[in-house]
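# I'd like to go over a predicted model; first the sequence, then the structure.
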Amino acid sequence: RVSILRSQFVHNHLVVSNSEVSGGGWPTFAARGEQNDYLPTWLQAAGVTTALIGKFLNEYPSGKITEVSPGWNTWVVPTVEKKGGKPWQAYTGYNYTLNFNGKLREYGSKPTDFLTDVLTQQATDFIATATSPFFLELATFSPHDPAPIADHHSQDHLFTAVPRTPSLNVAGIGEAQWLSQFPVFPDQRIAKFDKLWQQRARSAESVADAVDSVLATLATTGHSDDTLVVFTSDNGFHAGVHRLPKGKRTAYQEDTVVPMVLIGAGIPPGTKVDAMTSTVDFGVTFAKVLGAQSPTWADGRDLTPFFTGQRPASWRTGVISESMGKSLPSDPDYSTFSPPSFTALRTEKWLYTEYADGGIELFDRAMDPYEMHNIASTANSTLMNQLHSQLQALHTCGGATCLVADSMSN
């Protein structure tokens, strides 16, 4: 989330986890002063009306429970109802407290209190009354565990299950040491993953409702054609692939390749772009769209040329993923397993990962799309050196040097 808001890779913003104890979360973001120089402050400086409705950062708030982060004209964010309260209550969908621009409002367990629906209503109210130009971040908690389901979707029956991909509950070839320890799950565990998948799908129905409501409100207010709507996620999710329990902290495609759908602003319907993009691109792109100035230290690239189907002559050849912090039991995303810290380079053809314990993985994405056959031990040394060099360049880059590192030959 910080990479989106700061347009920086993890090694530059240094909010490395969800928890202050392990160097992350809102407390670290605030302590580093990064809340004074990020996307909403860039936009406000250009006269843009801004709103954050939904989740901000993990472990918000850490001090005053009515605190509002700089840069937001409208702030509707779950908080704790009292000092020492449960910060993760909002994930359940009920019995939470919202901070409305510094004033608290408590919600209960009635069907009308369901969090995603409440956030959606606040978002559409903002759109209906906002002064243009405006920027809205609507950040739902669903379908995050425990994946609550809206009352009006409680009787829906979605016949879905964990995708039966070749990597589901199967050992790969040449696995990294940390992964090779995991046994095959019994059938009963896969059945539990199926139920989890169904639960998350039903929870996501309220997110789909939110998208519909936002688009309908834009149409009603006459803003459909001049508003850019972006649907995406800050992470993926896995359950059972590579014999892993549920989680999201790996370099594999289930965790790091996320959807991005853009609607409006003159983008031709049905346009598909296969260029390599990253969450660090959002900040500089949104600033460009809204006429704001992004800082020279930003690591991301401007995506606006793709809106009209014009791929820049020089574009990135690889995207980096960095896992530098630990997951703790107090973390809402805590899992009983965690791979070693790693840096990973994903290119159009390769996934190359270096682990802190010395392990290395290399997958040929064209021949091995489910990342099952680690060929690091037999790969050409020239190729390995090229991938290592680009990964190291990206892991140490900043600002303009990232635009050089991410376009190196591989």
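Yep, that arrived.
# contacts, neighbours, all on C-alpha from now
OK.
# moving C-terminal of the longest helix seen in the chain, what's the next helix or strand?
Looking across the chain with DSSP state H, the single longest helix is helix 187-220. As assigned by DSSP states H and E, the chain's next helix or strand after helix 187-220 is strand 228-232.
# now that following strand: how far from the chain's centre is it?
Put simply, strand 228-232 sits 13 Å off its chain's centre (CA atoms, centre = their mean, to the nearest Å).
# Over to stretch 335-355?
On the basis of CA atoms, centre = their mean, stretch 335-355 sits 16 Å off its chain's mean C-alpha point.
# Mind listing residues that contact that stretch?
Defining contact as CA atoms under 8 Å, 6 or more residues apart in numbering, one finds that stretch 335-355 is touched by 178-179, 245-247, 249-251, 276, 317-327, 329, 356-357, 360-366, 387, 390-391, 395.
# And the longest helix of the chain, what's buried?
By 16 or more other CA atoms under 10 Å, the buried positions in helix 187-220 come out as 190, 193-207, 210-211, 213-215, 217-218.
# where do the helices sit along the stretch 251-400 of the chain?
For the stretch 251-400 of the chain, the helices defined by DSSP state H, counting those that start in this stretch occupy 253-256, 281-289, 381-395, 400-405.
# got a list of contacts for the first one?
Spelled out, that is helix 253-256. With contact meaning CA under 8 Å, 6+ apart, helix 253-256 is reached by 235-238, 248-250, 321, 370.
# Quick check: ChimeraX command selecting the buried ones in these.
A single ChimeraX command is used to select the members of the contacts of helix 253-256 judged buried by 16+ other CA under 10 Å:
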select :236,237,238,248,249,250,321,370
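# take the one below as the second:
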Amino acid sequence: MIKVLVRISFVLYFYHTFGFMRKLSAPNVLLVLSDDQDVELHDKHWLVRSAQHLSNDSVFTIDKYFQRRWETLLAVDEMMVTLVTVLNETQCLDNTYIIFTSDNGYHLGQFAQPFDKRQPYDTDIKVPLLIRGPGVPAGRLMDMPVSLVDLTPTILEWVGLSVPNYIDGRSFKSELLKEQQKNKKLQFSKQRVLLIEYWGEGNDDTYNPACPGHRTDHLAQCTLDADCHCQDSWNNTYTCIRDFRYNLDRIYCEFRDTENFLEAYDLHQDPYQLQNIVYELLPMERALYGLLLQNLTKCTGRTCNI
């Protein structure tokens, strides 16, 4: 029997933060902010565009968050050693797939956004995916676009079940198990687009009277430890296309706000997403991306495999 174990890292962070794990320490770890810390934000959507520079107190708080995340990983390392040891001792390791991933990324100071996960940038939407198990060569880096929705069809194929037509995502079982030389990148077609969606959670009930603003602004996640940088709002609602076709790595986003704001980035040329190139795209390109978004937000199952 094939076993599949999925480890979601945010659960471990929650447990550590609230004291359910023993204290681990990484006191000398400091966050190195990337080039997007002090850039002009005039070409970003309203929530990011309106952000003020982070204070020294906020930067100190972000450093503490970063340290705690490393501390959490120390606990993850220990737990994974224990898990693999038990699987080996019970002779289950050779028929068990272990998946390590996360439900979201997490920005820490990028674009003057203190610590959260609600923006359409790689800090927030890109997640780790590590897999070990029978037939998976050690040391392989798979250079392919994968979404979390792909895990379900992949797991179904691992255990010998057919994938129903209504299941979203596509299996990457065959690519994962291909025989390749150790430590070599696996190169194959990337002709795919992925859907990214987020609905802003701001409403009357998310108002924080300790921070500036009004209840009717529908801001959210405004906290004193972040200098009242509000990290969500009603108009922080968007759908995006991540386009990997034709050797591209491009993201195109449409915001559901009063501005009908658009953002697009070429991740090959601009990995930190500093320059919004949406109006450098041809009108036909923007129209085609809009049609793709309409299709991907309504389709289900195999009809979504564009």
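Looks like it arrived, so ask away. Worth saying up front: this structure is predicted, and the values here are computed from it rather than measured.
# What range does stretch 76-92 of structure 2 cover in structure 1?
Mapped onto structure 1 using TM-score structural alignment, stretch 76-92 of structure 2 covers residues 207-223.
# typo on my end, it should be stretch 273-286 of structure 2
Mapping stretch 273-286 of structure 2 onto structure 1 (TM-score structural alignment) gives residues 371-384.
# start to end distance for the matching stretch?
End-to-end distance for stretch 371-384 of structure 1, by CA to CA, to the nearest Å: 17 Å.
# Would you mark the buried spots in that stretch?
Applying 16+ other CA under 10 Å to stretch 371-384 of structure 1 flags 371-376, 384 as buried.
# returning to what we had before: now for the longest helix of structure 1, which elements pack on it?
Other helices and strands packing on helix 187-220 of structure 1, by 3 or more CA pairs under 8 Å, 6 or more residues apart in numbering; DSSP states H and E, are helix 115-129.
# Report the inter-axis angle for the helix it packs on versus helix 187-220.
Relative orientation of helix 115-129 of structure 1 versus helix 187-220 (axes from the mean of the first three to the mean of the last three CA atoms, to 10 degrees): 20 degrees.
# Does anything pack onto the helix or strand just after helix 115-129 of structure 1? Which helices or strands?
Following helix 115-129 of structure 1 in sequence order, the next helix or strand is strand 134-139 (DSSP H and E). Applying 3+ CA pairs under 8 Å, 6+ apart, we find strand 134-139 of structure 1 packed against strand 49-54, helix 115-129.
# how does it look with 10 Å?
Judged by 3 or more CA pairs under 10 Å, 6 or more residues apart in numbering; DSSP states H and E, strand 134-139 of structure 1 is in contact with helix 39-45, strand 49-54, strand 74-79, helix 115-129, helix 187-220, strand 228-232.
# Report the mean deviation for that strand after fitting onto structure 2.
Compared with structure 2 after the fit, strand 134-139 of structure 1 shows a mean deviation of 4.2 Å (mean CA distance after the TM-score superposition for structure 1).
# Need the contact partners of that strand.
40, 43-44, 47-56, 72-74, 76-77, 116, 119-120, 122-124, 126-127, 130, 207, 210-211, 214, 227-231, 233, 286-287, 290 (CA atoms under 10 Å, 6 or more residues apart in numbering).
# ok, now stretch 171-179 of structure 2?
For stretch 171-179 of structure 2, contacts defined as CA under 10 Å, 6+ apart pick out 131, 133-137, 140-142, 144-146, 149-158, 163, 186-188.
# In PyMOL, select just the buried ones from those residues.
Entered in PyMOL, the line below selects the buried ones among those, by 16+ other CA under 10 Å:
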select buried, resi 131+133+136+137+140+144+145+146+150+151+152+153+154+155+157+158+163+186
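# Stretch 132-147 of structure 1: which residues count as buried?
134-136, 138-144, 146-147.
# Next, give me the two most distant ones among these.
Maximum pairwise distance in the buried residues of stretch 132-147 of structure 1, criterion CA to CA, is 32.4 Å, between F134 and P146.
# hang on, the earlier thing: of all the helices of the stretch 251-400 of structure 1, which one comes closest to V2 of structure 1?
Nearest to V2 of structure 1, of all these, is helix 281-289, at 10.0 Å by CA to CA.
# before we move on, back to that, just the buried residues of the contacts of strand 134-139 of structure 1.
Among these, those classed as buried by 16+ other CA under 10 Å are 40, 43-44, 48-56, 72-74, 76-77, 116, 119-120, 122-124, 126-127, 130, 207, 210-211, 214, 227-229, 286-287, 290.
# T300 of structure 2: how many residues sit nearby?
T300 of structure 2 has 15 neighbouring residues, counting by other CA atoms under 10 Å.
# The counterpart of it in structure 1 and A405 of structure 1, how far apart?
In structure 1, the residue matched to T300 of structure 2 (TM-score structural alignment) is G398. Distance of G398 of structure 1 to A405 of structure 1, computed by CA to CA: 10 Å.
# P166 of structure 1 maps to what in structure 2?
Per TM-score structural alignment, P166 of structure 1 is aligned with D35.
# go on, D117 of structure 1?
D117 of structure 1 maps onto nothing in structure 2, by TM-score structural alignment.
# what residue is smack in the middle of structure 1?
Note on structure 1: the residue nearest the mean C-alpha position is D234, at 0.3 Å, using CA atoms, centre = their mean.
# what sits against it?
Taking CA under 10 Å, 6+ apart, we find D234 of structure 1 in contact with 1-4, 255-259, 279.
# With that, I have no additional questions.
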